[in-house]
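> turn this into a structure:
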Amino acid sequence: MENYWFLDEQAQSLGYNYFKSDQRVLVRVNVPCKYLGPLVLKAFSNHPKFWDVITLEDDPRVPQLLWDEYENLDWKNILSGQVIANSYCVRKGLSRKAQLSMFLSKYIRKHPNCALSKAVPPTIVVDLWDAFDSSLAELGISFRNRLESCLWEVKLLFEDKSKQAKYIMKPSASNKGAEVNVFDTYEKFKGIISEWTDIREWVVQSYVERPLLLKKRKFHVRVYVVAVSSLQVYVYQNVLLLTSLDPYNPSDTDNKLSHITNTFQQQDHPNFVEADCVLLLEDMESILSNDRNIPLSEAKSIISKMMKDIGVITGEVFDAYKGEFSVFQPLPNCFEVYGVDFLIDEDFQVWLLEVNPGPDFKQTGKRLQPVIQTLVNGMVSIVTDTFFSKPAASYPSFERMNDGILHSMAEADSALVRMNECLETVLKECLIEGTGTESDFVAKTKNAMDTATELSKQLAACLEAEKHKRGHDKVKLKLLQKGFINSMKQLQEAQRIYARRHEAVIEYDLIKTACISTDDLKKAKEERDMALEIAEDAVQVNKAVVAVGKLVQEQTATITQIK
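Here you go, the predicted model:
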């Protein structure tokens, strides 16, 4: 456990055991929002034989579950695994737009063919801390020069005067569409930066130039995602479509009401009509049919594919934070709902915009409040089953994502079988006589090798988690551990054979395509081996020098002491 968590209290929470009892379970509900609060209470009332709800602050009973604002939660008991809570403690990697961009970029570099690689607009993180650093001012560096040094990446975007492009800028830590601006000149960007001097970090993204329009308005898709324990991800299928207030005008970047689709920014405008700006997914079918003359059957297929893409992208977003515990810690005794925003372009490609912990549900409005009630009902059912019973195979209106986590020994058994099958595939291809092209070899083996490696990580995590559960089957766990150890030995052998075979295939490709002769290849390998020997000798020499230096220091100290 010490390999995964940074605080002792968090390590203790990994040992959290699901509460199983015939007694009723206490939940303390304190939701200040008048829109959401009654919905939460009603959702718990749907389980009258299971839950007792505490709403009074002076109630002496100790709850097993807390549903409260983030700032009010009892984090000491949550981190020690004593109580379940409706929020993760550390999730700034998702909520801060700059960190979201950095960690998704890191994931994309590792998985260049993932869905996220085509779903995240090109992004620049603008860090202004140096511009306002007083120590640099003391060195005689002017504010103007300090600011320019922070903005150089954005300035480069406008060096080619022949290209006309728009960008959207957002403060890294803001929400509800605050201070979001569209700009098409460096001067406008710099002016906005200079106006908001209290904001130290921005993200600048390429503007999606051809957004799909509904009734001539730009819109974004709001998807609610429920993350449970560490980590199951459920995507709520009743999504919202939030439109701009004014018709879309790409040439007028100063009219925010034409470009910004956040309802919070529109609600006080005299022209705001909730029914026009807050729509449901099913509304999209008829609008596509009317606006673009698309048959209803085709519109349904488009929406179905869009939801599938959204599910895959969402799964990869959470997958990107595996092991990134400094910015996202999915504690096993916590759960949380996120508002994830997407944009759709005219080619029906899905673009990820941002992830919002603690979304503002009241922006949904009264007309569609039943949609949020269904969401909260589903959350309570998922939480009830996950922490106090057994998760169901499915939940109405929710789609469970492939979270890459093995939740039971039965799932681990199946994963071990798949891992061994993948290793057999790799070894079979590696041991075939003859040499094909590198592309053929990679096509036949890489996916199986990557899958086996990923399954080994999932199995290791599952075995660690099962070991800390009370009442686990020790015999089954021991057999599973034994099988896993044997498979890991096979994986190591397969990796060694795979590397040698891959090298041989590359050499054959080079010789066959006359890129290099056999003699030159042999000579290059000899030079490489010689360089490795020299490097190894250098390491040994360096160790000897360090040892001699240490001995000299000791002898010098001894002589000094004698004197």
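
> make it CA atoms for all contacts and neighbour counts henceforth
Will do.

> next, count neighbours for residue 11.
19 (other Cα atoms under 10 Å).

> now swap in the one 3 residues further on and tell me
Residue 14 has 22 neighbours, counted by other Cα under 10 Å.

> may I have the secondary structure class of the residue nearest to it when sequence neighbours are not counted?
The spatially closest residue to residue 14, leaving aside those adjacent along the chain, is residue 332, at 6.3 Å (Cα to Cα, 6 or more residues apart in numbering). Of the three states, residue 332 takes coil under DSSP: H, G, I helix; E, B strand; the rest coil.

> contacts for stretch 23-41, please.
By Cα atoms under 8 Å, 6 or more residues apart in numbering, the residues outside stretch 23-41 that reach it are 49-55, 62-69, 361-362, 372-373, 376-377.

> show me these that map onto strands.
Among the contacts of stretch 23-41, the members falling in strands (DSSP state E) are 51, 52, 53, 54, 65, 66, 67, 68.

> here is the second sequence; please produce its structure so I can put it next to the first one:
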Amino acid sequence: MKVLITNDDGPLNDIFSPYIRPFIQYLKKCHPEWEITVCVPDTQKSWIGKAHLAGRKLSAQFLYSDVNANDNSYRGPYNLPQYSCTDSLLPRESTKPLPKDTIEWVLINGTPASCANIGLYKLCLKKFDLLISGPNVGKNTSAAYITSSGTVGAALESVICSDTKAIAISWAYYNGVQVVDSAVMEIASARSIEVLQYLLSNWDQNYDLYSINIPLTHELNFDTKVKYAPIWENRWTCMYEGPIYNIGKTQDIQDGSKSEAITFNWSPNFDLHENSRHSIKDSEYDMHLIDRKLICVTPIRAVFHSFDKTSEYFDKEIIIPRDDIVLNKKVNGNKQLLSVVSIPKTEYIYNPLLNALKRYLPNVDFQSELSKESIKSTSKIFHYGDYEQLDMARLLSEPNNYYANSYIYRKALIRKHYLADTIKNYIVKHPESILVQSFLESFILDLDYAEFLDDSLDENWELRQELENIESKKWWIVKPSMSDKGQGIRVFKTIEDLQSIFDSFDDEPDENVDENDNENKIIISQLRHFIVQEYLKNPLLLPSMNNKKFHIRCYITCKSDLQVFVYDRMLALFAPTPFKKLDEESYTATNHQDLECHLTNTCLQEGNGKELSVMEFNNLKDISTETKKKYIDQIHEIAHDLFLAAATVNRINFQPLPNAFETYGVDLLVDSDYNVKILEVNAYPDFKQTGDELKGLIDQLFDNTVKFCVLPFFNKSFNVLPDAKSSFTKVLDHTSNSW
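Here you go, the predicted structure:
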């Protein structure tokens, strides 16, 4: 199939022509075998109908863009084509063939109809099978719009001048919001192409072209109805304002001369009125369907006469037999697609997850548990559940049919002593890595009971030397490697402090001790592994937050083996009390109250202050936008090296799977010198610490996760990457060796 694409909005542009790039990208992905030529006006030419600029000489320029680009960037313009083409009628600058992943844009300084005519007759040797005009920015419904439309005008030119089939596509936006997120445009592209394919296979020879209108809204999905619709015959009122008397003034005239003039300013009144032929109650016309956010298809003769209520098409719904281009519930015979969400409905993340799944997977069945019956009747299963609920055997044995929200082996990151070992081994091989400066000096202790501390320090003589150095100004923090929610974390300076900490852990709970302090205890013999890390004495403090210490919680999602995405909407989690500098005279290592200002774990906080303990990082007042960006850039670099380290130097304990993804809560500190430091990596992070005020942050996280990580499992044609405007940033794309 040889296809010519034009429009009336011009070439790549974030404001005037934001739709054509994602549409062409999706079309090329679905139909790589189609030969596509793009010829568009060099600037926006809306409201121009099927017009030519009579007597005007037209010229061409050429742009080049990458098929996989996530923005509207391009190279050019050039006066001559930069690559050769065996099918071209144009002189070429080079004999070098057009790269496979490059789009050539022919820009004509004329109207859409002129682009259609020149494209059909002057660009290629072979005849075109189809002209696609659009996607237009805005709707083309009702007589007032469709007769003015340059998009429809180019389609009319195609059938009038060359009898080439033509389809005009328009994406209707709402409430003045023209530019929507990439997910909506992907679905609009998919629906446009499936309707286009249906029409090509079911072309009615009584009509010359079709006009398709797609509602560009978050409500658009694969169940949105597609209906034939005749043109609503409404009428314009006055389109201009004036007259304006320019007495004594000079007015620019098109040919460059100056003259006094009476002028009329372009000021269309969009309050259209109906034709008496139709009642406004007739709600199955094109304008009414698109207002109800349905997809409408209008067959048109090139005499501006559409069908009416007596036609077989009136109020007829189009039922499209789906193929592999769009998501289909039925695959591999009668087997279904299934999504299993086995976490309790009361979980904080249940609704954000379910809403995202239903948005992107509307034709997939949902269940709350994975049963033997469902496994037998399904072709592909996505399972989101707690680690213990996942079918690990199936995760390993059925990579094409079972997809889950967790890897099996990831101790290299989520166990603190493994994490320290992973980073240490990586920076030995990569001394230039940002991990050298972003991970504080750390040591691993291995002991079963408090009385074995001395033996453990003998085995870790470097740590003993540090602690016995009376000249040292360093303070240290000890953390159980396998605990969470801040349990067992203590700050200390000497061996005597550390011994008293372990002694207190082994004690039975004391009724006279604060309840929170008992909850913060651990039993050494149940954990065994501890990490001792240099304590950051100079955390960044913010006056607007009463100089409380805080850490950053960043959600990082790994997909398959191995893409890594950083979610750029991060949290700032604050300690309950203002920070106090550590002082050997006044600080007691086992005193819970002395520890309060140093711990930023929200799970340890009670009362009204908890609402103020979590904020969105980008909303912090004392840090400039430029500085925040520097922090986020550091975090991107840290995430790249951290997950690359786990995937390369500790492959036994971190094994990404092609049919899994996982979201980690990565905690980081910022010091007063604006350096970011890694604290820890948490699997199954406690999302509910975000609270009700910032729930939208979690909603968007799961929306991105389903879009970029889950949807491609069911439909590979949706395997797209986040664009520059997305809050998901891809920081690593690594393929592991398959021994």
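
> overlay them and tell me the TM-score.
Put the two chains on top of each other and the TM-score (TM-score structural alignment, normalised by the length of structure 1) is 0.62; 368 aligned residues with a Cα RMSD of 2.5 Å.

> now the terminal residues of stretch 234-246 of structure 1, how far apart.
End-to-end span of stretch 234-246 of structure 1 (Cα to Cα, to the nearest Å): 33 Å.

> what ranges do the strands span in the stretch 301-450 of structure 1?
Secondary structure of the stretch 301-450 of structure 1 (DSSP state E, counting those that start in this stretch): strands at 335-344, 350-357, 398-400.

> the longest strand along structure 1 - contacts with which helices or strands?
Scanning structure 1 for the strand with the most residues, using DSSP E, yields strand 217-228. For strand 217-228 of structure 1, the elements it packs on are strand 232-236, strand 240-243, helix 256-259, strand 335-344, helix 369-388, judged by 3 or more Cα pairs under 8 Å, 6 or more residues apart in numbering; DSSP states H and E.

> average offset between that strand and structure 2?
Between strand 217-228 of structure 1 and its aligned stretch in structure 2, the superposed structures give an average distance of 0.4 Å (mean Cα distance after the TM-score superposition for structure 1).

> what are the contacting residues of that strand?
Residues outside strand 217-228 of structure 1 that contact it (Cα under 8 Å, 6+ apart): 211-213, 233-248, 258-259, 261, 330, 332, 334-344, 379, 383, 386.

> so where is it in structure 2?
Aligned using TM-score structural alignment, strand 217-228 of structure 1 spans residues 548-559 in structure 2.

> now that stretch, how far from the chain's geometric center?
From the chain centre to the centre of stretch 548-559 of structure 2 is a distance of 18 Å (Cα atoms, centre = their mean, to the nearest Å).

> which among the strands of the stretch 301-450 of structure 1 is found nearest to residue 536 of structure 1?
Among the strands of the stretch 301-450 of structure 1, strand 350-357 comes nearest to residue 536 of structure 1, with 47.8 Å by Cα to Cα.

> would you check the span in structure 2 matched by that closest one?
Here strand 350-357 of structure 1 aligns to structure 2 at residues 676-683, judged by TM-score structural alignment.

> ok, the corresponding residue of structure 2 for residue 245 of structure 1 to residue 668 of structure 2 distance?
Aligned counterpart of residue 245 of structure 1 in structure 2: residue 576 (TM-score structural alignment). Distance from residue 576 of structure 2 to residue 668 of structure 2, counting by Cα to Cα: 18 Å.
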